[in-house]
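In: Sharing a sequence plus its predicted fold:
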Amino acid sequence: MNKIMLIGNLGKDPDMSYTTNGTAVTKFSLAVTRRGKSASGERETDWFNIVAWSQLAETCNNYLKKGQKVFVEGRLDQRRYTDKDGVSRTAIDVVINDMEMLTPKNQQPSNTSSGSDSYNVADDLGDLEDHPF
């Protein structure tokens, strides 16, 4: 059985595109924070590439924003590619079949909000530009 369930925060706004036959596909990164194994209990963050297809892709694109907390469920999918230096690499994506928004509506991030209720994922996760997604 190939099944994964994650709860985390979006690292950036979703990016939707369409295949040549018109099927919607949306991609985004998800930061999952966990307590580290060190004695100090420092938190560690794992980053996952999330992929949604069809109607779920459109829903993710329309309603999710950077910083929101979500639950996703799906399967792991390996893909091989060649990087810009010609090195063969393997990437692991989470292809989701279910998504639930966990951030309360009154705490949704917005680009115009400067109040203390807004959530900034960078506060918990460091510089997002350092991550490959």
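Out: Okay, I see it.
In: from here on, contacts and neighbour counts on C-alpha atoms
Out: Fine.
In: Would you mind finding the longest helix in this structure?
Out: Looking across the chain with DSSP state H, the single longest helix is helix 54-63.
In: Pull the contacting residues for the closest residue to Y18 other than its chain neighbours.
Out: Nearest residue to Y18 in three dimensions, chain neighbours excluded: A24, at 4.5 Å (C-alpha to C-alpha, 6 or more residues apart in numbering). Residues near A24 by C-alpha atoms under 8 Å, 6 or more residues apart in numbering: 16-18, 53-55, 57-58.
In: Next one: A24 from K37, what distance?
Out: From A24 over to K37 the distance is 39 Å, taken as C-alpha to C-alpha, to the nearest Å.
In: Give me the helices and strands touching the longest helix of the chain, please.
Out: The contact analysis (3 or more C-alpha pairs under 8 Å, 6 or more residues apart in numbering; DSSP states H and E) places helix 54-63 against strand 15-18, strand 24-35, strand 88-101.
In: Check it against this one:
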Amino acid sequence: MLKLQIIGNIGSDARCGNVKDRSVLNFSVAHNEKTKDANGETQEQTVWVDCALWDREALEPYLKKGKKVFVEGLPSAASYNNSNGEMVTALKLSVHKLELM
């Protein structure tokens, strides 16, 4: 079993859509991690995760930009060429559990 758990902030308001007669809420979550480099200086890295929450459209009003959430689910990765022609990899999460914090 593969599972990913994230605590972070929603990057933009959730968007509700439909796929094959099922509703899906799409939103991104940013997780910030602070580490120290070899010189002892603090470095901050942000990891963005694109989330999909199925058949829970009633939660849309609560999933607003800046809201802190805990999400858990099945991760996957997707690669694509961005508008500059560069290869980009995106981390995606099919959310099975969500908690507002």
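Out: Sure, I can see it. As the structure is a computational prediction, the values presented were derived from the model and not from experiment.
In: can you tell me which residues contact the closest residue to K65 of the first structure other than its chain neighbours?
Out: Counting by C-alpha to C-alpha, 6+ apart, D13 is the residue found nearest to K65 of the first structure once chain neighbours are left out, at 4.8 Å. Counting by C-alpha under 8 Å, 6+ apart, D13 of the first structure makes contact with 28, 61, 64-66.
In: farthest pair in those?
Out: Longest distance between any two of the contacts of D13 of the first structure is 11.0 Å, between N61 and K66; criterion C-alpha to C-alpha.
In: Give me the common contacts of those two.
Out: By C-alpha under 8 Å, 6+ apart, N61 of the first structure and K66 have these common neighbours: 13-14.
In: what about the residue minimising distance to the centre of the second structure, which helix or strand?
Out: For the second structure, V49 is the residue whose C-alpha lies nearest the centre (C-alpha atoms, centre = their mean; 3.0 Å). Using DSSP states H and E, the element containing V49 of the second structure is strand 42-54.
In: Quick one: residues in contact with that strand.
Out: Residues from elsewhere that reach strand 42-54 of the second structure (C-alpha under 8 Å, 6+ apart): 22-37, 90-96.
In: Now, of these, which are buried?
Out: Buried members of those, scored by 16 or more other C-alpha atoms under 10 Å, are 23-31, 92-95.
In: ok so, going back, so what corresponds to the residue nearest to Y18 of the first structure in the second structure?
Out: The equivalent of A24 of the first structure in the second structure is S23 (alignment by TM-score structural alignment).
In: Distance check, its match against D37 of the second structure.
Out: Distance of S23 of the second structure to D37 of the second structure, given as C-alpha to C-alpha: 43 Å.
In: just to revisit the earlier point, export the helices and strands packed on helix 54-63 of the first structure to CSV and append columns for distance to E44 of the first structure.
Out: Conversion of those to CSV gives the following (distance: least, C-alpha to C-alpha, whole Å):
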stretch, distance to E44 of the first structure
strand 15-18, 25
strand 24-35, 5
strand 88-101, 19
